[in-house]
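Novice: Any chance you can model this:
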Amino acid sequence: MQVQTVIIFVSLAGVLIAGQEQPQYASGVAKPSYEQQQAPMPHSFAWAVKDEPSKNDYSHQQESDGKVTTGSYRVVLPDGRTQIVAYRADENGYVADVKYEGEARYPEYKPSSYSKPTQSYAEVAKPEYLSA
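Specialist: Below is the predicted model of the structure:
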């Protein structure tokens, strides 16, 4: 009888606790704001890098009137071709025209040589087991 009383008491307590509303707390993180802080500014720039030792050869130029941005960039790829991207960005999105100059050059294939590695540790003696 005592066990039944405990079971009934615990069951009723569980029902009462489950029925209580849990407090709702506001998030501590503010919602992000996507408002533009300032009006778009007209700008124009151009730069280039050509460093023979590192084989870096690329450039970029861009102009904007504050509403429409146009520009292009050029990079010499590892295969010898030059990639040229001309782009235009406005309220309708970003449109790029990608072109390649030159023909890809790859080194001639040579099969790699492989030799078996030499053992750098001493052989461990195999264990001997006694039979019963």
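Novice: contacts and neighbour counts: CA atoms only from here.
Specialist: Noted.
Novice: Correct me if wrong: Lys67 contacts Arg88.
Specialist: No - in this structure, Lys67 is not within contact of Arg88 by C-alpha atoms under 8 Å, at 10.7 Å.
Novice: okay, now the residue nearest to Tyr87 when sequence neighbours are not counted: neighbour count?
Specialist: Distances taken as C-alpha to C-alpha, 6 or more residues apart in numbering put Ala96 closest to Tyr87, at 4.2 Å, once the chain neighbours are dropped. Counted with other C-alpha atoms under 10 Å, residues neighbouring Ala96 total 13.
Novice: name the helices or strands packed onto the one helix or strand Ala96 maps to?
Specialist: Secondary structure assignment for Ala96, by DSSP states H and E: strand 93-101. Contact partners of strand 93-101 among helices and strands, from 3 or more C-alpha pairs under 8 Å, 6 or more residues apart in numbering; DSSP states H and E: strand 82-90.
Novice: Another for comparison:
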Amino acid sequence: CFATCFYCHIVGPPPFMSVLSPSEDVRDSKTKQSRGITAPPNMAQKVHTTVQIIVLAALVVVTLARPDYVPPSPVDPPRYDFNYAVKDYNGNDFGHQESRDGYNTEGNYYVQLPDGRLERVNYYVNGDSGFVAQVEYEGEAQYPAYQPSPSYGPSPSYQPEPSYG
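Specialist: Next comes the predicted model:
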């Protein structure tokens, strides 16, 4: 690693990496205390190699963790056309049709209302104009005459169970 080698070359190895040969006197003659650490001659090389491996592994991990750049794919203007209609046994009757080409959208839908009329809506959107709708009704509203709900008879009375004694 360049940083580690540069540091060791300029400043010198840190104290734990100093190598003293076994023949050197490692004790101060007055205090009889140790002046340094005795280490095998290849200890500094092992530590240096270990640091290089750790730095290399860290660089590999950082490189692999970086997401790859993927340029955005070109976006085509939206284009679609759909329609559907529903008429079921409960009397529901409705449908919808819409088409779009870029910023222009137009369509219509219809629904059979409960009062018997058919509501038709035609609409369009041009750019940022929002929906512009035209609403029409077909038929006359029909309101059935009021019919009171059926009345129910009195609730049943229950007799106490017979007791046998």
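Novice: overall similarity of the pair, as a TM-score.
Specialist: Overlay of the two chains. TM-score (TM-score structural alignment, normalised by the length of structure 1): 0.54; 86 aligned residues with a C-alpha RMSD of 2.5 Å.
Novice: on that earlier part again, return the residues in contact with the residue nearest to Tyr87 of structure 1.
Specialist: Contacts were defined as C-alpha atoms under 8 Å, 6 or more residues apart in numbering; by that measure Ala96 of structure 1 touches Val85, Ala86, Tyr87, Arg88.
Novice: now the strands: where do they sit in structure 2?
Specialist: 79-87, 93-101, 104-112, 118-126, 132-138 (DSSP state E).
Novice: ok, and which of those strands has the densest surroundings?
Specialist: Of all the strands of structure 2, strand 104-112 carries the top mean neighbour count, a mean of 18, counting by mean count of other C-alpha atoms under 10 Å.
Novice: mean shift of it relative to structure 1?
Specialist: Strand 104-112 of structure 2, aligned to structure 1 and superposed, deviates on average by 0.3 Å (mean C-alpha distance after the TM-score superposition for structure 1).
Novice: so stretch 106-124 of structure 2 corresponds to what in structure 1?
Specialist: Per the alignment by TM-score structural alignment, stretch 106-124 of structure 2 matches residues 70-88 in structure 1.
Novice: ditto for stretch 52-71 of structure 2
Specialist: With TM-score structural alignment as the criterion, stretch 52-71 of structure 2 doesn't align anywhere.
Novice: Buried residues, that stretch. List them.
Specialist: Gln52 (16 or more other C-alpha atoms under 10 Å).
Novice: so how far is Ala39 of structure 1 from the nearest residue to Asp90 of structure 1 once chain neighbours are set aside?
Specialist: Residue nearest to Asp90 of structure 1 in three dimensions, not counting chain neighbours: Val68, with 4.7 Å by C-alpha to C-alpha, 6+ apart. The gap separating Val68 of structure 1 from Ala39 of structure 1 is 13 Å, by C-alpha to C-alpha, to the nearest Å.
Novice: What of Leu77 of structure 1?
Specialist: 37 Å.
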